[in-house]
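S.K.: my questions concern the predicted model and sequence given below.
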Amino acid sequence: MSPTTAASPAPAPATDALPKPSPGAKRSLMGSLIDATALLRAASFKEDSYVAAALPASDLRALADLRALLATHPDQISIWGVPLNPPSDAPADERTDVVLLKFLRARDFRVRDAHAMLLRCAAWRAEFRADAVLDEDLGFKDLEGIVAYMHGWDREGHPVCYNAYGVFKDRDMYDRVFGDGDRLSRFLRWRVQIMERGVRSLQLRPGGVNAIIQVTDLKDMPKRELRAASNQILSLFQDNYPEMVARKAGATITWDLVVGGWELEYGAEYVPAAEGGYTLCVERTRKVPAAPRQHGHNAFTAKEPGKMVLSIDNSGSRKRKVAAYRYFVPKPSA
């Protein structure tokens, strides 16, 4: 067996020894590997169309229940300029159900949880003055077009937001932007401003373009220094911009390979998404000898959409009839 994994960022196999599976567990292990491979080979992510007719009955009931809960609120609630509990005599707004479905999907259609999340988001937007942030000059004009910015669309019409934090490896630049709590707060507000620009460019209608693409270049990013800012940005976006990102892509892909005990062959290549694109050899296939622990690290900067493919073949031994591997794909930071 020659298992091949594909992901972006690329998986990082990490184990020194695997416990010997019981006979009953062998089938589930191999089944899981096959299922994972099939999932990774899926053509592409397909976002929700937000068309009510395409929803299952249970989701439609959840949507109706959320509408009913919001109708009990005495004050009108609006997010991104979309009324979420309009008066009964108001004309229908097709954007309302799209926004409500985003909160429902973010909470797996648990109505009470989605309702609570929506109210927290509305309260945060009022306190943060999110509707006014688009018109503010936050003093980061020199970072626009470099650190975070909206530019262009993908083939399906999604607006694309680019992020590149490598500039902060320069200590003077880092101190200027993140030197104290006030500067960090202003940077977070600026990052929300960029996100609001992206959301305002969405159609928010059934069957329309309802999410953005996030592309993050991890090259030279000082991860330890930016951990606090990254965590706050991620928390803000997860809590207050549900289902607003169709895909996340890492322009610079990094991975680590840890081999324990078995001889194997390993190689890496980048496969462009465009039909007819040329596959790029990142690491030629080579033998990794059996050793207590072999460790490898590499990185690749992609210049076009695609996927990184790591090939691991440890089926060369005549004595070993079952090949097993583990991998972990970390969630990208915002």
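M.R.: Everything's here; your move.
S.K.: drop to CA atoms for contacts and neighbour counts, all remaining ones
M.R.: Fine.
S.K.: dump the residue contacts of residue 199.
M.R.: By Cα atoms under 8 Å, 6 or more residues apart in numbering, the contact set of residue 199 is 80, 211, 212, 244.
S.K.: close enough to count as contact, residue 7 and residue 308?
M.R.: Yes. Between residue 7 and residue 308 there is a contact under Cα atoms under 8 Å: 5.9 Å.
S.K.: of these two, which one has the most company?
M.R.: Between residue 7 and residue 308, counting by other Cα atoms under 10 Å, residue 308 is the more crowded of the two (24 against 15).
S.K.: what's the nearest residue to the more buried one if we skip its chain neighbours?
M.R.: residue 270 (4.5 Å; Cα to Cα, 6 or more residues apart in numbering).
S.K.: what's the local residue count around that neighbour?
M.R.: Using other Cα under 10 Å, the number of residues around residue 270 comes to 21.
S.K.: can you tell me the SS state at it?
M.R.: The local conformation at residue 270, judged by DSSP: H, G, I helix; E, B strand; the rest coil, is strand.
S.K.: can you pull the contacts of it?
M.R.: 279, 280, 281, 282, 306, 307, 308, 309.
S.K.: only the buried subset of these, as a ChimeraX command please.
M.R.: Buried residues among these (16 or more other Cα atoms under 10 Å), as a ChimeraX selection:
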select :282,306,307,308,309
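S.K.: put this beside the first:
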Amino acid sequence: MAKKNEETKNDPDHDKEDGNNNNQNEQRPHDQNETTDDEDHQDSPENQNDSDDDVDFESVIQGEEELITPYVEMNRKKKKALLEFRCRVEDSILGNYLLGKPNQYLSRTEILKQKEILREITLWGVPLLPSKGDEGTDIVLLKFLRARDFKVHEAFQMLRRTLEWRKVYKTDGILEEELCPDVGKVLCLNSRDREGRPLCYSVYGAFRDREVYKRAFGSEEKCDDFLRWRIQCMEKGIKELEFKNGGVDSTLQISDFKNSPWPLMKELRSVSKKAMVLFQENYPELIHKIIVINAPLWYYVVHMLRSRFLTHNSKRKFVFTRATKVTQTLLKYIAAESLPIQYGGLNRENDDEFSPLDEASELKIKGNSTAYIEFPVSEAGFTMVWDLSVVGWDVSYKEEFIPDDEGSYKILLQNQKRMGDNVRNSFYISEPGKVLITIDNGTFKKKRVLYRFKARPCTVPMYIFLKKQ
């Protein structure tokens, strides 16, 4: 086997073939439910069968070796492409032709001034001149390389077009502009995902209101403003990124089509198509995933038609989920304390009790079983506050306070009730005890309970004060 590997390593035709295979492996789209190679080859009872002969074993080992070699080769080629890209960007900046050939009628003083300005050029706040030594430069350049499958010339042309577009579109000052004040609820930045990426929600159901839609798309000028507003939102998300080693350098976007009258909105469809093309051409690899939820059947047809305008890398960023799996899918990317309550999470707008820093716990309940959650309080004078959500709902729950003193009475806070929404409740603790929540799962499916609680000091409620009088 060592001899065979040495022969293939020295064979230039073999290297070329491996490089091609590598690109194919890199470009292959991954489904959100697709398992990795490691998961597929875990030791299952079938794989542990001792009757496997030596020939099968040899073929498996050989296959692993052939995968390892191209992987190393792929990394080397990527590093070489990055080095070549760095040199080309450096030369174009120092040679004053990154943004095109300079005007030949300019004076020497004006040309030198242009060169000094170009040396300070930045993209998304990151210097583009590699010799400045900023760690974010390579991260930005790699985004353009990945978007063009590490073809240096194409990545360089994409970078030039992006810089030219930003100059013409005047994106550097777009954050100070007041655009589309009436449609703020359509799109918002809200918290972060499990990896720290900024979350951007697009809620198209708001356009069911004809007045809102008319204010946004009532004329061609308003359509242009809405497109510019969409670019502005993207720039706001970029401001939250960190272009450094180990930093978060992409966003996660959620598109919600619940109650959306999309088929009747040709102006919105047109603007959305333009925005998608602009994002693809001028914001490479800045969107980690686009999770499409509550999408009706017609949307998939529209998406298939739009896919003709998307690159392979852009297509694989889309994640589609059925209405019954929305919460389950979003929780893969977003923690419960950061997921809004309308999607089954615990994050409430303008919440005075909890914040995304208050982490949630999780409890799994088997089918046809009962689970208990306890919130103990060792002393009186506190108000216990709790949040509760169940993925998939379809359970019943009961809340009660049980004092530590056996001579005291239990207090029923919430009688047995069918759970169909998030629960937020509180109770003033007048003596040591615990809040007990009983959850009955009468279905055959396993349920996930998301909850958190805290005890906060407070003044004595008025009814208790009057009772003591």
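M.R.: Received it, and whenever you're ready, just let me know what you need. All values reported here derive from a predicted model rather than from experimental measurement.
S.K.: corresponding residue for residue 159 of structure 2 in structure 1?
M.R.: With TM-score structural alignment as the criterion, residue 159 of structure 2 lines up with residue 118 in structure 1.
S.K.: before we move on, the earlier item: and the gap between the residue nearest to residue 308 of structure 1 and residue 224 of structure 1?
M.R.: To residue 224 of structure 1, residue 270 of structure 1 is 28 Å away according to Cα to Cα, to the nearest Å.
S.K.: same question, residue 38 of structure 1
M.R.: 35 Å.
S.K.: do the same with residue 77 of structure 1
M.R.: 39 Å.
S.K.: which one's more surrounded, the two?
M.R.: residue 77 (18 against 8).
S.K.: now for that one: which residues touch it?
M.R.: Counted by Cα under 8 Å, 6+ apart, residue 77 of structure 1 has contacts 83, 84, 85, 86, 122.
S.K.: what about the last one, neighbour count?
M.R.: Residues within reach of residue 122 of structure 1, counting by other Cα under 10 Å, total 18.
S.K.: hang on, it in a helix?
M.R.: Yes. Residue 122 of structure 1: assigned to a helix according to three-state DSSP.
S.K.: wait, it sits on residue 76?
M.R.: No. Residue 122 of structure 1 sits out of contact with residue 76 when judged by Cα under 8 Å, with a separation of 10.6 Å.
S.K.: which residues does the aligned residue in structure 2 for residue 280 of structure 1 contact?
M.R.: The alignment partner of residue 280 of structure 1 in structure 2, by TM-score structural alignment, is residue 392. The contact partners of residue 392 of structure 2, taken as Cα under 8 Å, 6+ apart, are 324, 327, 447.
S.K.: which of these still touch in structure 1?
M.R.: Among the contacts of residue 392 of structure 2, the contacts conserved in structure 1 (both residues aligned by TM-score structural alignment, their matches' Cα atoms under 8 Å) are 324, 327.
S.K.: now do the residue nearest to residue 308 of structure 1 against residue 69 of structure 1, distance only.
M.R.: 49 Å.
S.K.: what stretch of structure 2 does stretch 152-169 of structure 1 fall on?
M.R.: Taking TM-score structural alignment, stretch 152-169 of structure 1 hits residues 191-208 over in structure 2.
S.K.: got the buried residues for the matching stretch?
M.R.: So for stretch 191-208 of structure 2, counting by 16+ other Cα under 10 Å, buried means 191-193, 196-207.
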